[in-house]
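A.B. asks: sequence and predicted structure are below.
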Amino acid sequence: MVNLILGNCPGSWGVRWAGAGPRPPWRRFLDELAGAGYGWLELGPYGYLPTDPARLNDELARRSLRVCAGTVHGCGGLYRPDDFGEILARTRRVAELAAATGAYHLVFVPVPGYRDEFTGAWAEPDKLDDDGWRVLVRTASELGKHVLGEYGLTLCFQPHADSHVETGAQIGRFLAETDPAYVSLCLDTGHHAYAGGDPAGLIAEHPDRIGCVHVKQVDARVAIRARRESLSYGQAVTLGAACEPPYGLPDLPPVMTALRERGRDAFVVVAHEPPPGVEDPADIAARTREYLLSC
């Protein structure tokens, strides 16, 4: 019997990697997460939740919560050789905390990307040259080797909108050229659909490389507007690009079917990314949980 283990993360409460907008107090987040019926969580940006392992484990135990993954944000430069030392240091800090909570995975989110999240300004080209790509796949594998060997965690690289691993072709190349012993994928259904991809098809094509899944849906109308007006993904989120299931893309039942057909358990983490000002993230989380259970 295959288990799809459902969790959620601070991002569904508007806690984004760059700290944009108001953040709910972390105790409120944990209380509301447990109150919405979730038993698992991803830790989210380092420093939002307590970073002392004993204190964090105590707070989680009081609410009967368990950690499926730590999250590395703000390290988008794996393709720049000079950045690797800093990225490794920041990754180790997160991995140490995640391992101390009993986590299984370490999700690596390659942001910032090639555009400024807030202004939409282009920071660099949207495609890497051959040298940059070779550095990216080499350092991703090296980072995964450190994470597994030192902390016993699986590195799950998340393809992200406005990053250099975004489209289906880029994801396929990334998986073909990274070491499967050390690098898995954190497939974000919303980001993949936003880039025009088919998450269920990607899971079926690469069943052995899906480490965990972030579940969100995108509003097709906002995605079309973002392309037409050349908006960054962050600007699209402000306009409501991420919408509450089941009202967006992709269709989620086929995604759940594809995960079950792999024949192994998987963590499925809700990562909603609400626009600023949403007042009922806990209600959305509870409704999303009920919907996903129905799938």
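C.D. replies: Looks like it arrived, so ask away. On a predicted model such as this, the values are computed, not experimentally measured, just so you know. Numbering: from 1, shown residues only.
A.B. asks: going by C-alpha atoms from here, please, whenever you check contacts or count neighbours.
C.D. replies: OK.
A.B. asks: for the protein, which segments count as helices?
C.D. replies: Using DSSP state H, the helices of the chain run over 26-35, 53-62, 84-100, 130-151, 168-177, 189-194, 199-205, 220-228, 233-238, 252-261, 281-294.
A.B. asks: buried ones in the fifth one, by neighbour count?
C.D. replies: Translated: helix 168-177. 168, 171, 174-175 (16 or more other CA atoms under 10 Å).
A.B. asks: run through the neighbouring helices and strands of that helix.
C.D. replies: With contacts taken as 3 or more CA pairs under 8 Å, 6 or more residues apart in numbering; DSSP states H and E, helix 168-177 sits against no other helix or strand.
A.B. asks: what's the angle from it to helix 130-151?
C.D. replies: Put simply, helix 168-177 runs at 60 degrees to helix 130-151, going by axes from the mean of the first three to the mean of the last three CA atoms, to 10 degrees.
A.B. asks: ditto for the last one
C.D. replies: Calculated by the same axes, to 10 degrees, helix 281-294 forms an angle of 90 degrees with helix 130-151.
A.B. asks: got the buried residues for helix 281-294?
C.D. replies: By 16+ other CA under 10 Å, the buried positions in helix 281-294 come out as 281-282, 284-289, 292.
A.B. asks: quick one: these as JSON lines, columns for distance to Trp40 too.
C.D. replies: Output for the buried residues of helix 281-294, formatted as JSON lines (distance: CA to CA, whole Å):
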{"residue": "Pro281", "distance to Trp40": "17"}
{"residue": "Ala282", "distance to Trp40": "15"}
{"residue": "Ile284", "distance to Trp40": "17"}
{"residue": "Ala285", "distance to Trp40": "13"}
{"residue": "Ala286", "distance to Trp40": "14"}
{"residue": "Arg287", "distance to Trp40": "16"}
{"residue": "Thr288", "distance to Trp40": "14"}
{"residue": "Arg289", "distance to Trp40": "12"}
{"residue": "Leu292", "distance to Trp40": "15"}
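A.B. asks: rewinding a little: can I get the helices of the chain in TSV with distance to Phe157?
C.D. replies: Below are the helices of the chain laid out as TSV (distance: least, CA to CA, whole Å):
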stretch	distance to Phe157
helix 26-35	25
helix 53-62	24
helix 84-100	12
helix 130-151	8
helix 168-177	10
helix 189-194	13
helix 199-205	14
helix 220-228	23
helix 233-238	18
helix 252-261	18
helix 281-294	23
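A.B. asks: any idea which of those helices is most buried?
C.D. replies: Most buried of those, by mean neighbour count (mean count of other CA atoms under 10 Å): helix 189-194, with a mean of 27.
A.B. asks: tell me which other helices or strands that helix touches.
C.D. replies: In terms of contacts (3+ CA pairs under 8 Å, 6+ apart), helix 189-194 is packed against helix 199-205, strand 210-215, strand 217-218.
A.B. asks: so what does the shortest one touch, helix or strand wise?
C.D. replies: Spelled out, it's strand 217-218. Helices and strands touching strand 217-218, as assessed by 3+ CA pairs under 8 Å, 6+ apart, comprise helix 189-194, strand 242-243.
A.B. asks: second structure for comparison follows:
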Amino acid sequence: MQFIRFGDRDGAKTPCVVDADGKYRNISSIVSDINPETIGDDLIGKLAGVDASSLPEFDATGKRLAPPSAQPKNIWCVGLNFSDHAAEAGLPIPDEPILFNKSSGTYCGPNDPILYSPKMTKLDWEVELGIVIGKKALNITKEEALDHVLGLVLVNDVSERAWQLERSGQWVKGKSFPNFCPTGPVIRTLDDIEDHNNLNMWLDVNGKRCQTGNTGTMIFDVATIVSYMSEFCQLEPGDLISTGTPPGVGAGMDPQQWLKVGDKIELGIDGLGTQAQTVINLSDL
């Protein structure tokens, strides 16, 4: 099953599923929206057995792609979780997942602009596999973990490296500017993905391929991450976990490359769709 939503940033959203023919089917007669509340209230169960072709088709022409779920309570991230990215950064393979978070205010649609502040100097990109939590998880085992996952989603973990690495404090400082977490276009349930440990990932900047990777080089897989995090915090329905990036980020290039106003970013993951963003001045939003 694939979930997708349409609607202006500050307006009402239309929740849909994607049917077998790739058409969008409006599910608002079944659930009011796709959000932490409806996810936690057995969203999958309410749609089980529903013939998608019997639902009204939604015409998305000219409609904004919203994030596939409404605002999560928490956005979590895993750092240095690809062996080839750790090598690119010249850092050792971590013994345990490196956890940090992004402000929930970073959350935005997959094609919304990336905002450039005049105080930024090292704006960077990161194609990542996102996990959307389906039900509360606390102290669960790795074997139980996937039962707590609603599905997977494409994420661009946008970062301001000078703020992240050169200013005192934690990484969250360089991760939390508005629109630093484009998410979507779809959440795809695990039963609809043949092998989530073998998904190709890519990212282009101005038409040039920068990142090429595969989830098979993740140091900690989806089940490990969810179980590990549940030892330290309660994961809530709708929570987003961004699981790290393959090599090819701007900080790893020689010479280093940073995003500037007017740059265009495109990215994708097998089965999870694509995103496209343009960097704009904050004042132009």
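C.D. replies: Thanks, I have the structure now. Please read these numbers as outputs of a predicted model, since none were measured by experiment.
A.B. asks: can you give me the TM-score here?
C.D. replies: After superposition, the two chains reach a TM-score (TM-score structural alignment, normalised by the length of the second structure) of 0.30; 150 aligned residues with a CA RMSD of 6.5 Å.
A.B. asks: nearest to Thr139 of the first structure, of the helices and strands packed on helix 189-194 of the first structure?
C.D. replies: strand 210-215 (18.5 Å; CA to CA).
A.B. asks: got the angle between that closest one and helix 281-294?
C.D. replies: Using the same axes, to 10 degrees: strand 210-215 of the first structure against helix 281-294 is 120 degrees.
A.B. asks: need the residues that contact strand 210-215 of the first structure.
C.D. replies: Residues outside strand 210-215 of the first structure that contact it (CA atoms under 8 Å, 6 or more residues apart in numbering) are 105, 154, 156, 184-190, 203, 266-272.
A.B. asks: check which residues of that strand are buried.
C.D. replies: Here strand 210-215 of the first structure shows 210-215 as buried, counting by 16+ other CA under 10 Å.
A.B. asks: what residues does Lys208 of the second structure make contact with?
C.D. replies: Shown in contact with Lys208 of the second structure (CA under 8 Å, 6+ apart): no residues.
A.B. asks: now do it against Glu88 of the second structure, distance only.
C.D. replies: For Lys208 of the second structure, the distance to Glu88 of the second structure equals 19 Å [CA to CA, to the nearest Å].
A.B. asks: next: Glu128 of the second structure.
C.D. replies: 16 Å.
A.B. asks: who has more neighbours, these two?
C.D. replies: For Glu128 of the second structure versus Glu88, neighbours defined as other CA atoms under 10 Å are more numerous around Glu128 (28 against 16).
A.B. asks: the more buried one: what secondary structure?
C.D. replies: Recorded secondary structure, Glu128 of the second structure: strand (DSSP: H, G, I helix; E, B strand; the rest coil).
A.B. asks: that one touches Pro182, doesn't it?
C.D. replies: No. Judged on CA atoms under 8 Å, Glu128 of the second structure makes no contact with Pro182 at a distance of 10.5 Å.
A.B. asks: residues near the spatially closest residue to Val215 of the first structure that is not a sequence neighbour, how many?
C.D. replies: With sequence-adjacent residues excluded and distances taken as CA to CA, 6 or more residues apart in numbering, Val215 of the first structure is closest to Val270, at 4.7 Å. Applying other CA under 10 Å, we find 26 residues neighbouring Val270 of the first structure.
A.B. asks: pretty sure Val270 of the first structure contacts Gly7?
C.D. replies: Yes. Val270 of the first structure is within contact range of Gly7, at 6.2 Å (criterion: CA under 8 Å).
A.B. asks: give me the element Glu143 of the second structure is part of.
C.D. replies: helix 142-145 (DSSP states H and E).
A.B. asks: okay, buried residues for that helix please.
C.D. replies: Buried residues in helix 142-145 of the second structure, counted by 16+ other CA under 10 Å: 142, 145.
A.B. asks: and whatever helix or strand comes next after that helix, what does it pack onto?
C.D. replies: Scanning forward in sequence from helix 142-145 of the second structure by DSSP H and E, the next helix or strand is strand 149-156. Applying 3+ CA pairs under 8 Å, 6+ apart, we find strand 149-156 of the second structure packed against strand 127-133, strand 181-188, strand 264-269.
A.B. asks: past strand 149-156 of the second structure, which element shows up next along the chain?
C.D. replies: strand 159-160.
A.B. asks: so what does that following strand touch, helix or strand wise?
C.D. replies: Using 3+ CA pairs under 8 Å, 6+ apart, strand 159-160 of the second structure sits against strand 123-124.
A.B. asks: relative to strand 127-133, how tilted is the helix or strand hosting Gly213 of the second structure?
C.D. replies: Taking DSSP H and E as the definition, Gly213 of the second structure sits inside strand 208-214. Computed by the same axes, to 10 degrees, the angle separating strand 208-214 of the second structure from strand 127-133 equals 50 degrees.
A.B. asks: quick one: Ala86 of the second structure is in a strand?
C.D. replies: No. Assigned with three-state DSSP, Ala86 of the second structure falls outside any strand and is helix.
A.B. asks: look at it and say how many residues are nearby.
C.D. replies: Residues lying near Ala86 of the second structure (other CA under 10 Å) number 20.
A.B. asks: one more: Val222 of the second structure?
C.D. replies: Counted by other CA under 10 Å, the residues lying close to Val222 of the second structure total 23.
A.B. asks: pretty sure it contacts Gly130?
C.D. replies: No. Shown here, Val222 of the second structure and Gly130 do not form a contact pair, counting by CA under 8 Å, at 9.2 Å.
A.B. asks: rewinding a little: of the helices and strands packed on strand 149-156 of the second structure, which is nearest Met229 of the second structure?
C.D. replies: Within those, the stretch nearest Met229 of the second structure is strand 127-133; the backing value is 11.7 Å (CA to CA).
A.B. asks: and that closest one, what other elements does it pack with?
C.D. replies: If you count contacts as 3+ CA pairs under 8 Å, 6+ apart, strand 127-133 of the second structure packs onto strand 149-156, strand 200-205, strand 240-242, strand 264-269.
A.B. asks: could the ones you listed go into a markdown table alongside mean neighbour count?
C.D. replies: Listed next are those as a markdown table, based on neighbours: other CA atoms under 10 Å:
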| stretch | mean neighbour count |
| --- | --- |
| strand 149-156 | 27 |
| strand 200-205 | 21 |
| strand 240-242 | 29 |
| strand 264-269 | 22 |
